[in-house]
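Asker: predicted coordinates and the sequence they were generated for:
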Amino acid sequence: MGGYVRHCVVLAFGVLGLRAQVVVNEVMPVPPTGEPEWVELFNTADSAVALEGWWIADLKSMVQLPALRLPPRGYAVLTRDTTALLEARAIPPEAVLVELRLPTLNNTTDAVVLRRPDSAVVDSLFYSMRWGRAGVSLERRLATEPAHASSNVQPSIAPAGATPGAVNSVTPLPADFALAGVVVRGLPPRLEITVRNTGEQLPQAASVTLWIAREGQWQLRQQWQLPVLFPGEQRTVGEELGSLFSAQEMGRRYRYRAAVTAAEDQRRWNDTSEGELFASAELLPVRINEILYEPHPGEPEFVELVNLHRDTVDLAGWTLEDASGRLVRIGEGIRIAPGQFAVIASDSTITTKHPQAKTNLNTSTNLMLNNDGDLLLLRDPNGVVVDSLYYLPSWHDPFLSGATRGISLEKLNPALPSAAASSWSSCGAPEGATPGLPNSIAVPLSGGGEVQVAPAPFRLHAGQRAYCLVQYHLPFRQALLTARVYSEQGELVRTLAHVTYTAAEGSLVWDGRTEQGEMVPPGAYILLLEARDRESGREYRSRSLIVVTQ
């Protein structure tokens, strides 16, 4: 029977060169739950046709159509249960809806055949579910071409997964512009919107509009005019997130709506895209704050994050990556309030010893930290690196003499550069770690002023590690920073930063040692801080006194 139907298709279209007036145009062999199977017929001509006494068949059975008149360029949808279909689908009122004992369509391969009252084949559509997927209809791309291969029988691309009683979503139209994609990528992060002319007519101009939802209201953010696009041509427009969002808006999630508008566009459902984007900030202050890479047997590894932002940060979709490329993806519900912490652990047993870690806990067996050092990359949902470091066992306090199992690495202050070894030392808490709590060795930074140093005076003791923290506030949004420590005689003692990219606020650390690693003697030292504005080139210079005692 299957060979006979396929032979009839070739005869109808190939040998005689005839084109059927009524065609099998769309089928739903594997509908979603609650929706019945259905078949759509399409009248390709400009005149009506009466289908009374015609037959609809598959490879095993057939049923006769009732009295039915299909209007010019009109559609008929055949199903076993019209009530259920209307509950599941929005059928255009001009479409003819027919309830009958439709042959059961196979979930693998089958053919739907339309026959005249004398059983002569008018048209047929052969399908394989390998061409599509469950819950999505198979549509005929061109009604004028045979429907026996995936080149002309394709899965619906309509948002609803089907187009019963309407133009097929895969059928080309004379005028059709489609919004093909919306992505955020690059550094600085850039929003990119791609538009394609999927129509067949002569070129036409179009525009792209972007709205962002703020406090429940859609706000127009940007509009771009597209050049003339020929059929099949596409163009990408976009802008840096720093231009679309203010500094106060960065580091948050937003709903967006992007739309392409073109004159005489005949298909509207593919003109708009809505979704969620993360406004990546180049220097978003979420930092890696504590690392336990070598726990006691039976205890989990962990990495602690801290939020230095003024607002709560939603970490859903963020990732932590190691040197091997292994990813830990942070799930929904992990939101860090300002000054608070999130813990990424290899399993949930961390809360047995550290119950405070359960507040913002994300567990993943992919967290496998190397004991001899490893790379950690913290990325936002757009893949932008927010923080990074390569930790080493040598970051531990040397007085531990390598006995560091079960002891975490803690930052001296969360605002310090994560990649600097001088920002880290061994946890001093009896438990050996403080996930979800302020670090046991944390040194507060002084408040007020443009440049502050703490502690004052800076006490150094032979055989002990001590740190002087420098907190600065620059008059520039982004700058290149150089910071050096000089003796009273003007000799260079230590370079803390050399043409380093920084935000307006930041911190540095000095361990009281020279470039050669020698402890400086007591006395007065000068911190010279110089910054150049990244945009204007303007310069800022500050001198601070550091008094070293014993």
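Answerer: Received, thanks. Numbers count the residues shown, from 1 in each chain.

Asker: CA only for contacts and neighbour counts going forward, please
Answerer: Fine.

Asker: the helix or strand where residue 259 lies: which residues count as buried?
Answerer: Residue 259 is part of strand 253-262 when elements are defined by DSSP states H and E. Across strand 253-262, burial judged by 16 or more other CA atoms under 10 Å covers 253, 254, 256, 257, 258, 259, 260, 261, 262.

Asker: another structure for you, compare them:
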Amino acid sequence: MIMLFRMISWRVLNISCIIYLNLIILSKKMSANMKYLSLILILSSLLFSKVILTEIMFNTAADENQDEFIEIFNNSDSTVDLSGWSFKDSTENDLLIKYHGFTDMLLKPFSYCVIMDSSYYLNSIEYEDLIPDSVLRVMINDGSMGEYGLSNSYSETIKLFDPDSILTDSCRYIYTQTEGYTYERSSYIEDSWERSLVIRGTPGFRNSVMPLDTDLELYSIAKPAVIDPAGNNTFTVKVHNKGLSTISGIRINLSINGTFYNFADHAGSIASNDSAFVDFTVFFDNSGTQELLFDAEAENDSELNNNSLTLSVFVPYIEKPLVLNEFMKNPAAGQCEYIEIYNISGEPVNIGDFGLSDEIKTTVVFFPDSLIQPHSFVVMAKDTTIFAFPDVIRQNVFIASNLPALNNAYDKIFILTKDSQAVDSIYYDDVDDDAGRSIEKINTEFNSDDMNNWHYCVNDGTPTRENSVYQEPEDIGGSAHFKISPKTATPNDDGENDNLLIAYQFDSSYIYLTMKVYNIKGQLISKPLNGEYSASKGNIVWNCKNDNGMTVDTGAYICLLKAKDDNGKVVELKEAFYIAK
């Protein structure tokens, strides 16, 4: 560090000598006008300044009568006797004198001196834990810094004079900065100042804003505009050299969710006050919110507190992990609105990555961070009356008074991710206004955005439990055909076999599907599917109602399923079933 100061000092001195010689020549040419000579003498004294102002405490959070201080620095390789030195604010000049217990006022090369208020010694210990014992202290010859203490209501200029009353340095501090922080010099060469980074400042040692010899900063991280959950993602890390020396051998380490992932090296060096960019390629093994920690390494780095940055990244799910399963839109007295979701995946899911919203989408209410286990139900409820329902699993319920109000006649419910992507949704309308009964999905695997897959709860509601109207379709195996279950449907709203489930599978990737229901007389009763493009495998729910919305009579019926593939091939399948009461 001393060698660095010496290099800076001699460099400034050489420049100063050249300027000074030119100024002498200029002064001889202007000897007829003495005002120019006076200006030259002032400029030359500044150029040869050895002692500089480095820190000013003018707005202490402690006692302003005794805890103000000024710090100076000997920016040369020779000792300076501070006897006869003084400083001045706007109006008054204060002479520096020996501090209690000090035998001299000798400021060693490249060393600090703290100028204390004369009343500090007997009345305060504010800086005793900060000022190193080896640092020279001096004090002023009267009872206050400047005329009435250093102002914290307007800006002032502090001037430092040598024993010959020659100005050696000056600083105009900005009074508006935060109480308890000092005004610090940020360069030994340039006249640049900033607010200290630490409260009470740094009396007697390196300023908090002063650059170190070696100081690598991890400045920023640029993430991809879109995160690819199934491919590589490039993150660009910007590192900045805040120090005075050139830095090489830089390595960036990356940890994901606390586990080391990989590292990347920067080939080359970074000059002082310069920056470089390092690309990081990341393939995410997991979906949801991932916590990334980037950490920079460099040999002899003197400041490690600025070497790390964290970044939260939401990795989209390739397959949706959550689905809507039940909702209460029109609660009876003593009930509340609620929405139930179901973990359809085979892994635990952090539901804190997801929120619920209605059709307006002005408010998305997110779940708190919590793991929902595979094939489990979680409920967001408007208030605590949710616990009045029987057998509610309390730990699977989250109360949110700001849950969007559901319209009784029509509305849309969304599960949204943190990046505003819709995971699942349902649009409901033209349903009975049956107060006090929730609307349940017949099977969690079925498409949510098809009202044929939903039915009113048999009783009132089943939050956190299997739906009362749940039905499981039959396994159709691997051949191209379909199966109906149950063989006898009983649409009496008791929750048992109220709907007809048709499971189908065909060989083609996509099919054009038609489904019609006929009675034994061959009369067309209903068209549950009147020509829709569909995946090759799926399920259809028929609510046992005709096209006029009336429940069909008891008896035997024929289901006709017709599928046309993208090559024009048509497959027609028929199966009989019964309707009973």
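Answerer: Cool, the structure landed. Note that this is a predicted model, so its numbers are computed, not measured.

Asker: overlay them and tell me the TM-score.
Answerer: The TM-score (TM-score structural alignment, normalised by the length of structure 1) is 0.63; 483 aligned residues with a CA RMSD of 6.1 Å.

Asker: tell me the one of the buried residues of strand 253-262 of structure 1 nearest residue 327 of structure 1?
Answerer: residue 253 (21.7 Å; CA to CA).

Asker: excluding chain neighbours, give the residue nearest to the closest one in space.
Answerer: residue 278 (4.4 Å; CA to CA, 6 or more residues apart in numbering).

Asker: before we move on, the earlier item: buried stuff in the very next helix or strand once past the strand holding residue 259 of structure 1?
Answerer: Next along the chain after strand 253-262 of structure 1, taking DSSP H and E as the criterion, comes strand 272-278. For strand 272-278 of structure 1, the neighbour count (16+ other CA under 10 Å) marks 272, 273, 277, 278 as buried.

Asker: tell me which two in those residues are the farthest apart.
Answerer: 272 and 278 (19.0 Å).

Asker: now residue 78 of structure 1: how far from residue 142 of structure 1?
Answerer: Separation of residue 78 of structure 1 from residue 142 of structure 1 (CA to CA, to the nearest Å): 20 Å.

Asker: who's more crowded, the two?
Answerer: Set residue 78 of structure 1 next to residue 142 and count neighbours by other CA atoms under 10 Å: residue 78 wins out with 24 against 16.

Asker: hey, where'd the strands end up in the stretch 151-300 of structure 2?
Answerer: Taking DSSP state E, counting those that start in this stretch as the test, the strands found in the stretch 151-300 of structure 2 are 157-161, 167-172, 183-185, 193-195, 216-222, 232-241, 247-256, 259-270, 275-283, 288-297.

Asker: no wait, the stretch 401-550 of structure 2
Answerer: 411-417, 422-428, 439-441, 454-456, 481-485, 488-489, 500-519, 524-542.

Asker: got CSV for those, with mean neighbour count too?
Answerer: As requested, those are exported to CSV (neighbours: other CA atoms under 10 Å):
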stretch, mean neighbour count
strand 411-417, 20
strand 422-428, 19
strand 439-441, 27
strand 454-456, 24
strand 481-485, 20
strand 488-489, 20
strand 500-519, 19
strand 524-542, 17
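
Asker: can I get those in a markdown table including distance to residue 13 of structure 2?
Answerer: Shown next, in a markdown table, are those (distance: least, CA to CA, whole Å):
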| stretch | distance to residue 13 of structure 2 |
| --- | --- |
| strand 411-417 | 63 |
| strand 422-428 | 68 |
| strand 439-441 | 84 |
| strand 454-456 | 87 |
| strand 481-485 | 94 |
| strand 488-489 | 101 |
| strand 500-519 | 82 |
| strand 524-542 | 82 |
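
Asker: relative to residue 558 of structure 2, which of these is closest?
Answerer: The minimum distance between residue 558 of structure 2 and these falls on strand 500-519, with 5.2 Å, by CA to CA.

Asker: who are the neighbours in contact with residue 387 of structure 2?
Answerer: The contact partners of residue 387 of structure 2, taken as CA atoms under 8 Å, 6 or more residues apart in numbering, are residue 394.

Asker: what about it, is that helix, strand or coil?
Answerer: helix (DSSP: H, G, I helix; E, B strand; the rest coil).

Asker: how far away is it from residue 399 of structure 2?
Answerer: Remark: distance between residue 387 of structure 2 and residue 399 of structure 2 (CA to CA) = 10 Å.

Asker: sorry, back to before: of the strands of the stretch 401-550 of structure 2, which approaches residue 363 of structure 2 most closely?
Answerer: Comparing those by CA to CA, strand 411-417 comes nearest, at 11.0 Å.

Asker: mean shift of that closest one relative to structure 1?
Answerer: On superposition with structure 1, the mean distance recorded for strand 411-417 of structure 2 (mean CA distance after the TM-score superposition for structure 1) is 3.3 Å.

Asker: can you give me how far that strand is from the chain middle?
Answerer: 24 Å (CA atoms, centre = their mean, to the nearest Å).

Asker: apart from its chain neighbours, what residue comes closest to residue 23 of structure 2?
Answerer: Once flanking residues are discounted, residue 23 of structure 2 sits nearest to residue 40: 6.5 Å by CA to CA, 6+ apart.

Asker: which SS class is that neighbour?
Answerer: With three-state DSSP as the basis, the three-state label of residue 40 of structure 2 is helix.

Asker: ok, it - contacts?
Answerer: Residue 40 of structure 2 touches 23, 24, 27, counting by CA under 8 Å, 6+ apart.
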